[in-house]
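Colleague: need the 3D shape of this:
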Amino acid sequence: MNGMTEDKQKPHYHGHRQRLRQRFLRDGGTSMADYELVELLLTLALPRRDVKPIAKDLIATFGSFADIVVARPEQLSQVKGMGETAVVPFKLVQEAALRLLRQEGRISPQINSFDSLVDYCRAAMSREPIEQFRILFLDTKNKLIADEVQQKGTIDHTAVYPREVVKRSLELNAAAVILAHNHPSGDPTPSQADIDMTRTIRDAASALDIAVHDHIIVGRQGSFSFRAAGYL
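Modeller: Predicted coordinates:
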């Protein structure tokens, strides 16, 4: 009788959570749907709540696991049940993914790592709802010194100042930079303003022996390389 009483006292989702964990450990989550991964993350933050409704609301609001992970904390917290504790695991996953991509040698501007460079840029900002301009600063061996968001703008414009790009490069003793920004519209095709701005930065940096290896534009529909297109 005591065993039956204990079973009745367990939350109805207890067995479901255990099965989720076992499935994840069996194949690393490859067989799991997006909402199941979301649910599993939520169980870590909210161990005493039924998180399936929250997981389904997150998928309904943002569309996919990836979109949830890259959503801003204030956007996530607007979903019912998503307090600060529940937001943290998703932002932790995003930062972990970016750090894995930033590991030594993965984003060198050499041709054989171009795909890794694009993957990193897309992971970092392709789903951002506003334009973001970031710079990857490299040393003389093309190893990453720093990755910094230089400016944030509106849904279709970011003001970039070549003087600030060069100034920061000198402060970090960078020998080269890779420029990157996103197009929230999804289309990575550069505007004339993008082309003009890139050439202005290139000329200003070149005068101080700082190379501009590339300018990558990312969006949901793909990516664009100024170097590959012949603009640099």
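
Colleague: from here on, contacts and neighbour counts on C-alpha atoms
Modeller: OK.

Colleague: show me where the chain has strands.
Modeller: With DSSP state E, the ranges of strands along the chain come out as 132-138, 144-152, 176-182, 211-219, 222-225.

Colleague: wait, which of these is closest to residue 108?
Modeller: When the strands of the chain are compared for distance to residue 108 using CA to CA, the nearest one is strand 144-152, at 7.4 Å.

Colleague: which helices and strands does that closest one pack with?
Modeller: With contacts defined as 3 or more CA pairs under 8 Å, 6 or more residues apart in numbering; DSSP states H and E, strand 144-152 has these neighbours: strand 132-138.

Colleague: hmm, back to that, right, so the strands of the chain: which one is the most enclosed?
Modeller: With neighbours defined as mean count of other CA atoms under 10 Å, those peak in mean count at strand 176-182, which reaches a mean of 25.

Colleague: here is the second sequence; please produce its structure so I can put it next to the first one:
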Amino acid sequence: MVIVARESQHRPISSWPKAHQPREKLRLQGANSLSDAELLAIFLRAGVKGKSAVSLAQDLLTQFQGIQGLVNANTEDICKCFGMGPSKWAQIQAAYELVRRCLQESLCAGAVFSSLLQVREFLQAKIGRLPHEVFLCLYLDSSNRLIECQELFRGSIDRTAIYPREIIKESLARNASSLIVVHNHPGGNPLPSPQDELITKDLQEALSWVDIELLDHCIVAGHGFFSFSDAGLLNRL
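Modeller: This is a model prediction of the structure:
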């Protein structure tokens, strides 16, 4: 396999061998064949003087320590980078939002528990990057299909007030058969606190009185994920 020399990556992409140009490579070999920088270059569309779009993309990924850091960056951070501006920041955010909506659409179209990884990716995309704590309810029907994903509570950086009565009311209003509750830890540690365990126990018990099953309580952090169900904690609480 022929590799484009590192020094040649700074030249305009139009001067590269056809098979190595990101759009052509995607067409011929599929999206999986592209590096993160090549995929990002397609969204950036053009480089700057002395840098191809791929070289510019690689600089951004290095500066922001990967894709997650890049999509979390605000307009001011992006505009400080050579060759970047509000329009390119908007392109990156739009691409990220399309992925998030695609994941949510997929969840609505099929049984949630047929793809745990898909659920995790959706939750990471939805709340993993938030600087404040939120509490979500995923209401499911009898076939484990998503009825609605609702943000029910919002708190400070380290505390959210959870009210089981409100959760039950919202679940009954949607005729939900089961429920997944989710909250994020902005501090980055996804492991449950004693308070997390207590609210899970209280909620599980309260839902049982109205014949609604608590399928899971998930905790999302920027680079971590915890599932009470996967850890075998639901039946032990």
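
Colleague: okay, the strands of the first structure in a markdown table with distance to residue 100 of the first structure next?
Modeller: Supplementary listing: those in a markdown table, determined by distance: least, CA to CA, whole Å:
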| stretch | distance to residue 100 of the first structure |
| --- | --- |
| strand 132-138 | 15 |
| strand 144-152 | 13 |
| strand 176-182 | 19 |
| strand 211-219 | 19 |
| strand 222-225 | 20 |
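
Colleague: which one of those strands lies nearest to residue 17 of the first structure?
Modeller: Distances from residue 17 of the first structure to each of the strands of the first structure were compared using CA to CA; the minimum, 35.2 Å, belongs to strand 211-219.

Colleague: residues in the second structure matched by the closest one, start to end?
Modeller: Aligned by TM-score structural alignment, strand 211-219 of the first structure corresponds to residues 213-221 of the second structure.

Colleague: before we move on, the earlier item: out of the strands of the first structure, nearest to residue 169 of the first structure?
Modeller: With CA to CA, the closest approach to residue 169 of the first structure among the strands of the first structure belongs to strand 132-138: 6.8 Å.

Colleague: for the first structure, which helix is longest?
Modeller: Residue-count comparison of every helix in the first structure, with assignments taken from DSSP state H, identifies helix 84-101 as the longest.

Colleague: correct me, but residue 128 of the second structure touches residue 225?
Modeller: No. At 9.1 Å, residue 128 of the second structure and residue 225 do not qualify as touching, with contact defined as CA atoms under 8 Å.

Colleague: distance-wise, check residue 85 of the first structure relative to residue 41 of the first structure.
Modeller: Distance of residue 85 of the first structure to residue 41 of the first structure, computed by CA to CA, to the nearest Å: 11 Å.

Colleague: other residues contacting stretch 38-55 of the first structure?
Modeller: If you take CA atoms under 8 Å, 6 or more residues apart in numbering as the criterion, stretch 38-55 of the first structure is touched by 13, 17, 20-21, 35-36, 65, 79-82, 85-86, 88-90.

Colleague: ugh, wrong one, I meant stretch 115-129 of the first structure
Modeller: 67, 70-71, 97-98, 101-102, 106-109, 132, 155, 180-184, 186, 216, 218-220, 223.

Colleague: stretch 149-167 of the first structure now?
Modeller: Outside of stretch 149-167 of the first structure, the residues within contact range by CA under 8 Å, 6+ apart are 129-135, 183-185, 197, 200-201, 204-205.

Colleague: any of those buried? List them.
Modeller: By neighbour count, with 16 or more other CA atoms under 10 Å, these hold 129-135, 183-185, 201, 204-205 as buried.

Colleague: in JSON lines: those, plus distance to residue 28 of the first structure.
Modeller: Conversion of those to JSON lines gives the following (distance: CA to CA, whole Å):
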{"residue": "129", "distance to residue 28 of the first structure": "30"}
{"residue": "130", "distance to residue 28 of the first structure": "33"}
{"residue": "131", "distance to residue 28 of the first structure": "33"}
{"residue": "132", "distance to residue 28 of the first structure": "32"}
{"residue": "133", "distance to residue 28 of the first structure": "34"}
{"residue": "134", "distance to residue 28 of the first structure": "32"}
{"residue": "135", "distance to residue 28 of the first structure": "33"}
{"residue": "183", "distance to residue 28 of the first structure": "32"}
{"residue": "184", "distance to residue 28 of the first structure": "31"}
{"residue": "185", "distance to residue 28 of the first structure": "33"}
{"residue": "201", "distance to residue 28 of the first structure": "43"}
{"residue": "204", "distance to residue 28 of the first structure": "47"}
{"residue": "205", "distance to residue 28 of the first structure": "45"}
